[in-house]
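In: Could you work out the structure for the sequence below:
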Amino acid sequence: MEITTKKQISAALNQHLQLIYERDGSTQTDFYKQHNLNDGYVSSVKNGKVEGKYPADSFYVELATIIGFSLQKTYWKHIDTTLYKSIIKTAETARVQKKLIGVDGNTGAGKSHSVERIASERPGTTALIVADATLYVTKATHNFIQQIYNACGYKEEMKISNMRKKIFDKARNTPNFLFIFDETEYLNKQCWDIIKGIYRELDSQCGFLVCGLGIQKYVENRAASKWGGRGWQQIASRMKPNWNILPDMGAGVQGWNTECERVLKQVSKFFTKSAISWFATNCQDYRDIMHYASEILLVADEEKWNKIEANILDGYFFNQSNSNPYSE
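Out: Next comes the predicted model:
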């Protein structure tokens, strides 16, 4: 990776750290712990120490992805993966049939990418709310309702009761309106109860898509709870026939080799059969494919390669690290 690109990522990191500090007081320590990053590497990038062997290029690419910084030249584009098409179909069912539907799948399945794309393509009729556990430590009810209110397109400050009224009005008065709640495994009970309350108020008037990891079990447990099941039996009953449980996709899973080949052929013609097999063996999910492919294609551009074999991938990635640098 070129020094210029590393400096751009360094500047973007400083801006991001300043932003999260001003937003909710989060520090650099909070940042690297939240994302399971090496604190020394984060400090090096923040301080602009970009000319040594470490951090490796892979760390810069991962960091850029986390803070939402787009590399000057990227080779990754949207691809209709199998799971993406499944999530899109589920969202459309929720929207058109005005149902409450859950999508439960592992990290890296593409849930967040899918719902972000839905929200960007249909901004006026979609409210995307992404859970952020740091917002619910205090004033959980107020902060979560404000998130929903803002996602509906409102910015004016007002009381919770007025925000709720605006949310209901938006959903009722907008044809085929869809609420999307993403990363809901990070929500606490108060926030889940708010979703329940909004759904019961707007039942059959708009669509609800709830996405997360392990959330089917959470909903069922709430419904079965002696003390916390009030109203949740109805929610669980409505969701039961409509769950979209995403299948595991990754190394060792049947069909993963074929999926890797289909995805990589859309990304670049440089990947040989041995390279595709390498991805299928070493990538646990779509996120891994994206990170590895993006970085090696940047290197290929700098080195003027026109073919990428498995030995190139081994030499580049595993000489920097003895394990997959992107998988948790």
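In: Going by C-alpha atoms from here, please, whenever you check contacts or count neighbours.
Out: Will do.
In: what about the residue nearest to the spatial centre of the chain, is that helix, strand or coil?
Out: In the chain, the centroid-proximal residue (CA atoms, centre = their mean) is residue 112; its distance is 3.4 Å. Secondary structure, DSSP: H, G, I helix; E, B strand; the rest coil: residue 112 is helix.
In: The spatially closest residue to it that is not a sequence neighbour and residue 105, how far apart?
Out: Of all residues not flanking residue 112 in the chain, residue 182 sits nearest, at 6.8 Å (CA to CA, 6 or more residues apart in numbering). Plainly put, residue 182 is 11 Å away from residue 105 if you go by CA to CA, to the nearest Å.
In: which neighbours do these two share?
Out: Residues touching both residue 182 and residue 105 (CA atoms under 8 Å, 6 or more residues apart in numbering): 111, 211-212.
In: For the closest residue in space to residue 155 that isn't next to it in sequence, grab the count of nearby residues.
Out: Counting by CA to CA, 6+ apart, residue 155 lies nearest to residue 149, which is 7.8 Å off, once chain neighbours are set aside. If you count neighbours by other CA atoms under 10 Å, residue 149 ends up with 25.
In: In this structure residue 149 contacts residue 166, no?
Out: Yes: counting by CA atoms under 8 Å, residue 149 touches residue 166, with 7.3 Å between them.
In: circling back to that earlier point, the residue nearest to residue 112 and residue 127 touch, don't they?
Out: No: between residue 182 and residue 127 no contact is recorded; they are 10.7 Å apart, counting by CA under 8 Å.
In: who has more neighbours, the two?
Out: Neighbour count, other CA under 10 Å: between residue 182 and residue 127, residue 127 has more, with 26 against 23.
In: how about stretch 174-192: buried residues?
Out: Residues 176-187, 191-192 are the ones in stretch 174-192 that count as buried (16 or more other CA atoms under 10 Å).
In: hang on, I meant stretch 193-213
Out: Those would be 193, 195-196, 199, 202, 205-213, for stretch 193-213 by 16+ other CA under 10 Å.
In: which of the residues you listed are the two that sit furthest away from each other?
Out: 205 and 213 (26.5 Å; CA to CA).
In: now the other sequence, so there's something to compare against:
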Amino acid sequence: MTQELKHQIVSELENYLSQHEMSANDFVKKSGVNESYISNMRNKSFKIGPTEIAPKWFEKVASFIGLALKKTYWKPVVTKQMTAMMAILEDSKEHGTINPVIGETGCGKTFNSNLFAAQHPLDTFIIKVGSSDNLSDLIDKILDKAKIPHSKTKSKNINAIVKFMQKQKFESLKPQLIFDECEYMKQPTLSMMKELTDDLKGHCSIVLIGTDELIDNLDKLRKRKKAGMRQFYRRIKFGIRVLPSIDKNFQGFLENVEDRPLRSFLQRVCENYGELHDALVPALREADRTGEKLNEQFVRKVLNLPTQMFA
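Out: The predicted model follows:
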């Protein structure tokens, strides 16, 4: 890594701290980069004693602040889903509400929520839900994301989270928890989410992101009169927000694809933005590497798709 690039990263770091009104100490907590590394970087000393700070730490800083060090093959496109989701997240954050956000698979829910969180690094925390997670697992993930020390009991951990959110509000921040891939929540976890949302009500906004499976699961549990589900559903019923349908023409994504047959092929075989990314990005990288023309035949070769597939 050149000295010039190191100076560029430090300059962008200073801009980032200023833009987000973030202290160096907060940056250290959020990024996980050693405090002495950050201090020396900002002082334009790229050594700790006689030892050079390893390039991986500069790369970690660049990654956290969103500075691309390599060519980017997939750039944000302002879709209807992005516009809607950003407005929902902003409104929820501003007013401290609970909002389930429902969208099709591959419509950019995770991508857009990460973009939003990057704009609010101090007080927005994304928790990715796993298929085997229970409430204790989710609480542990919140503690880890917010850098809150773990206690021995669930109730103490919840109290610690509440106090943390209260402290953020006292400091004029607007804390927000975003739970991603909530369709994976099973009945026990959904039942316990009522407990967590009740404890956090008034202290932070909560967004539950998922596919329509999330609403289907909630509706089934409510109709079966599972404990707490009717009360939980009542709390979120009028907070449910459904994102617009995916544009299968992929306007904005294919503007740099000059080959018309390739554009038609991608529109035909890709069901969503996620699939388009998975088909196009490896082909763009390989075309750059080999210098070959980007067309349907080349994309099929990169993806190992026989000619008869998706004919």
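In: what's the TM-score for these two chains?
Out: Scored against TM-score structural alignment, normalised by the length of the second structure, the superposed chains reach a TM-score of 0.67; 238 aligned residues with a CA RMSD of 2.7 Å.
In: one step back: mind putting the shared contacts of residue 182 and residue 105 of the first structure into TSV with distance to residue 145 of the first structure?
Out: As requested, those are arranged in TSV below (distance: CA to CA, whole Å):
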residue	distance to residue 145 of the first structure
111	22
211	18
212	19
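In: What about residue 238 of the second structure, how many residues nearby?
Out: 11.
In: rewinding a little: under the alignment, what does the residue nearest to residue 155 of the first structure map to in the second structure?
Out: Under the alignment (TM-score structural alignment), residue 149 of the first structure pairs with residue 143 in the second structure.
In: so when I look at its match, I'm seeing a helix, right?
Out: Yes: assessed with three-state DSSP, residue 143 of the second structure lies in a helix.
In: my guess is it meets residue 159, correct?
Out: No: using CA under 8 Å, residue 143 of the second structure is not in contact with residue 159; the gap is 11.1 Å.
In: returning to what we had before: to which residue of the second structure is the residue nearest to the centre of the first structure aligned?
Out: So, by TM-score structural alignment, residue 112 of the first structure is matched to residue 110.
In: ok, now residue 127 of the first structure?
Out: Matched by TM-score structural alignment, residue 127 of the first structure corresponds to residue 125 in the second structure.
In: Give me the mean distance between the helix or strand where residue 140 of the second structure lies and the first structure.
Out: Assigning secondary structure by DSSP states H and E places residue 140 of the second structure in helix 135-146. Compared with the first structure after fitting, helix 135-146 of the second structure has a mean deviation of 2.3 Å; criterion: mean CA distance after the TM-score superposition for the first structure.
In: helices or strands up against that helix?
Out: Here helix 135-146 of the second structure touches strand 124-128, helix 154-170, helix 187-200, going by 3 or more CA pairs under 8 Å, 6 or more residues apart in numbering; DSSP states H and E.
In: Now do the contacts for the residue mapped onto residue 183 of the second structure from the first structure.
Out: In the first structure, the residue paired with residue 183 of the second structure is residue 185, using TM-score structural alignment. The contact partners of residue 185 of the first structure, by CA under 8 Å, 6+ apart, come to 212-215.
In: what range in the second structure matches the lengthiest helix in the first structure?
Out: Taking DSSP state H as the criterion, the first structure has its longest helix at helix 3-24. Counting by TM-score structural alignment, helix 3-24 of the first structure pairs with no residue of the second structure.
In: immediately after that helix, which helix or strand?
Out: Past helix 3-24 of the first structure, the next helix or strand by DSSP H and E is helix 28-34.
In: other SSEs contacting that following helix?
Out: Judged by 3+ CA pairs under 8 Å, 6+ apart, the packing partners of helix 28-34 of the first structure are helix 39-46.
In: Residue range in the second structure corresponding to the helix it packs on, please.
Out: Going by TM-score structural alignment: helix 39-46 of the first structure matches no residues.
In: Also stretch 293-300 of the first structure?
Out: Under TM-score structural alignment, the match for stretch 293-300 of the first structure is residues 280-287.
In: circling back: I'd like the buried residues of stretch 174-192 of the first structure written out as JSON lines, with distance to residue 242 of the first structure and secondary structure added.
Out: Shown next, in JSON lines, are these (distance: CA to CA, whole Å; DSSP: H, G, I helix; E, B strand; the rest coil):
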{"residue": "176", "distance to residue 242 of the first structure": "18", "secondary structure": "coil"}
{"residue": "177", "distance to residue 242 of the first structure": "18", "secondary structure": "coil"}
{"residue": "178", "distance to residue 242 of the first structure": "16", "secondary structure": "strand"}
{"residue": "179", "distance to residue 242 of the first structure": "16", "secondary structure": "strand"}
{"residue": "180", "distance to residue 242 of the first structure": "15", "secondary structure": "strand"}
{"residue": "181", "distance to residue 242 of the first structure": "16", "secondary structure": "strand"}
{"residue": "182", "distance to residue 242 of the first structure": "17", "secondary structure": "strand"}
{"residue": "183", "distance to residue 242 of the first structure": "19", "secondary structure": "coil"}
{"residue": "184", "distance to residue 242 of the first structure": "17", "secondary structure": "helix"}
{"residue": "185", "distance to residue 242 of the first structure": "19", "secondary structure": "helix"}
{"residue": "186", "distance to residue 242 of the first structure": "22", "secondary structure": "helix"}
{"residue": "187", "distance to residue 242 of the first structure": "21", "secondary structure": "coil"}
{"residue": "191", "distance to residue 242 of the first structure": "22", "secondary structure": "helix"}
{"residue": "192", "distance to residue 242 of the first structure": "19", "secondary structure": "helix"}
